[in-house]
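Student: Let's see this in three dimensions:
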Amino acid sequence: MREKLKALAELQKVDLEVASLRKAADVHPRQISELERELGVARNGIEAERTRVADLEKQKALLEQNITDEKDKVKKWEARLSDQRSTREYSALAREIDIAKKGILTQSEALTEKVKELGMAREAIKGKEAEYATKLQGLSGRMTELRGKLGESDSQVKDLEGRREAVASKVDSNLLRRYEVIRKKKLPAMVGVVAGTCQGCNMNLPPQMYNMLRTSLGTDVCPSCNRIIFAIEALQDSVEK
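Tutor: The predicted structure follows:
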């Protein structure tokens, strides 16, 4: 019976190692996703700035076209001034020319500001691209490290699963079935009993149950936490003898 307990204890040890590895490994994909999200935010920032530059270039081109059109219009009107037959017609056309020139001045000032804004936006892109390159270099190394750890964890789990299969073959079939049912709900599925107390839930077992565990070196199920229980003292006494 003691050998069966040892086999089950070894099986649980493997399962606990696997659970620990998987719990640790579960963090890596989330960390990788967070790093990828961080890079994505940086890329989106660059794309947003590029879109802004494209819009500013369109606005600049529109202002330039408007100014050109207005200047052409002024030239034509100025050429027609001498052809005006009456003072009234001359004054009206001169007024239109004056309004157009003021409009050209206003749009020229807007164009100057737009050129400045465009220059600043282009510099912002350069800055964001430099920041992204630095961030990419640092985070790529971190992601490679995390992927390496993830692969290492997967390899370790695979090795342990192979070892588990070998250990499970040594466990009593009925005991193994009971263990597997409990293991799916919680780990550890098997706990020792020390001085009559279940180490899984700290319940004090009925004296008769505890004595039976000690004398038989067998297993039972804790009435409180439903884990498989065995008497640790009995095993220790057996070793000392």
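Student: switch to C-alpha atoms for all contacts and neighbour counts from now on
Tutor: Noted.
Student: contacts for stretch 23-34?
Tutor: By CA atoms under 8 Å, 6 or more residues apart in numbering, the surrounding residues in contact with stretch 23-34 are 143, 146-147, 149-150, 153.
Student: Could you tell me which residues within that stretch count as buried?
Tutor: Judged by neighbour count using 16 or more other CA atoms under 10 Å, the buried positions of stretch 23-34 are 25, 28, 32.
Student: Same list (these) but as a markdown table, adding secondary structure.
Tutor: Supplementary listing: those in a markdown table, determined by DSSP: H, G, I helix; E, B strand; the rest coil:
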| residue | secondary structure |
| --- | --- |
| Ala25 | helix |
| His28 | helix |
| Ile32 | helix |
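Student: Would you do the same for the sequence below? I want to compare the two.
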Amino acid sequence: MKLQSQIDALESLSALDSEIKDLQEQLSREREALDKKRQALQELDAKLVRDRQSVEDMEKMRNELMLELRQMSNQIEKSREKLARCRTEREANAAQREVEELRKLYRDREIEIERVNGLADQARQGIESTTADRDKISSELGETEGETTSRLGEVQSSASSKETSRKDIVARIQPALYRRYELVRKRRGTALAFTTDGTCSECHMRLPPMLYQQLRRNEEFGQCPSCNRILYFRIDVPPGEASQSEEGPSTGP
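Tutor: Reported below is the predicted structural model:
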């Protein structure tokens, strides 16, 4: 195969690979953004379940403490009646201690109920905040998920179409050259470079004079000593001449 035909094929392949890479990156970004919102929604749903269960447990604890409080109130009343019936100082002192101990336990339960109520109120406020966040993300997903999914399908279809075109281009490239191209592309992101003036177009490093002269003969590809990309020589056509070439020769006034 002529070198120029291989250059043309590699240029087409390199341009197509760049387009495919852009599409794949777009797919990755879109999917990542969508997955993040879905994940955030799942996490908020799970948090709401935990927080609601926590409030339920605290309400149960509060009810149990309230029951204990009523029982203690009855015990205190009975102890007071017992104190009133005491006939000796010893009996009175014992009954008084019992009343004081019950009052202390009663106050401890009141403090515990206040603490549980405070925690339950905080949890309810947290549930309200979490619910607002959850509803916001759910609304955003509802508005954009369908559109994003459709766009992902279009981008995926475009990428698949370009992959098919890529196979056609690869078929025009010598197998050994293609293997070399793929090896460099996987390492460097891009595999093809050219020179017009002795400088690599990709890494911008100066080429050895002997290598540059070899490339100018357009007999074979070279390899950049700095970035290892496949190198070829491209004639540097000034913009004005390129425009005239595309428009055709001037016919004069």
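Student: List buried residues within the contacts of stretch 23-34 of the first structure.
Tutor: Burial by neighbour count, judged by 16+ other CA under 10 Å, picks out 143, 146-147, 150, 153 from the contacts of stretch 23-34 of the first structure.
Student: roughly how far apart are Glu123 of the first structure and Val53 of the first structure?
Tutor: Counting by CA to CA, to the nearest Å, the gap between Glu123 of the first structure and Val53 of the first structure amounts to 10 Å.
Student: Who has more neighbours out of those two?
Tutor: When neighbours are counted by other CA atoms under 10 Å, Val53 comes out ahead of the other of Glu123 of the first structure and Val53, with 20 against 13.
Student: residue contacts, the more buried one?
Tutor: Residues near Val53 of the first structure by CA under 8 Å, 6+ apart: 118, 121-122.
Student: Could you export the residues you listed as CSV, including neighbour count and secondary structure?
Tutor: Supplementary listing: these in CSV, determined by neighbours: other CA atoms under 10 Å; DSSP: H, G, I helix; E, B strand; the rest coil:
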residue, neighbour count, secondary structure
Leu118, 20, helix
Ala121, 18, helix
Arg122, 16, helix
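Student: Which of the residues you listed are still contacts in the second structure?
Tutor: Retained in the second structure: 118, 121-122, out of the contacts of Val53 of the first structure (criterion both residues aligned by TM-score structural alignment, their matches' CA atoms under 8 Å).
Student: Look at the aligned partner of Val14 of the first structure in the second structure and tell me its secondary structure.
Tutor: Residue pairing (TM-score structural alignment): Val14 of the first structure is matched to Leu16 of the second structure. Reducing the assignment at Leu16 of the second structure to three states with three-state DSSP gives helix.
Student: Surely Leu16 of the second structure and Asp168 touch.
Tutor: No: taking CA atoms under 8 Å as the contact criterion, Leu16 of the second structure and Asp168 are not neighbours in contact, 11.5 Å apart.
Student: Looking at these two, which one has more neighbours?
Tutor: Leu16 (17 against 13).
Student: and Asp15 of the first structure, how many residues sit next to it?
Tutor: When counting by other CA under 10 Å, one arrives at 20 neighbours for Asp15 of the first structure.
Student: how close does it get to Ala48 of the first structure?
Tutor: Plainly put, Asp15 of the first structure is 49 Å away from Ala48 of the first structure if you go by CA to CA.
Student: One more: Ala124 of the first structure?
Tutor: If you measure Ala124 of the first structure against Ala48 of the first structure using CA to CA, the figure is 11 Å.
Student: check which helix or strand covers the most centrally placed residue in the second structure.
Tutor: When CA atoms, centre = their mean is applied to the second structure, the residue found nearest the centroid is Glu32 (4.7 Å). The secondary structure element spanning Glu32 of the second structure is helix 3-85 (assigned by DSSP states H and E).
Student: any idea how far Arg43 of the first structure is from whatever residue of the first structure lines up with Ile137 of the second structure?
Tutor: Counting by TM-score structural alignment, Ile137 of the second structure lines up with Lys135 in the first structure. If you measure Lys135 of the first structure against Arg43 of the first structure using CA to CA, the figure is 11 Å.
Student: where do the contact lists of these two overlap?
Tutor: Taking CA under 8 Å, 6+ apart as the contact rule, Lys135 of the first structure and Arg43 have no neighbour in common.
Student: Appreciated, that's everything.
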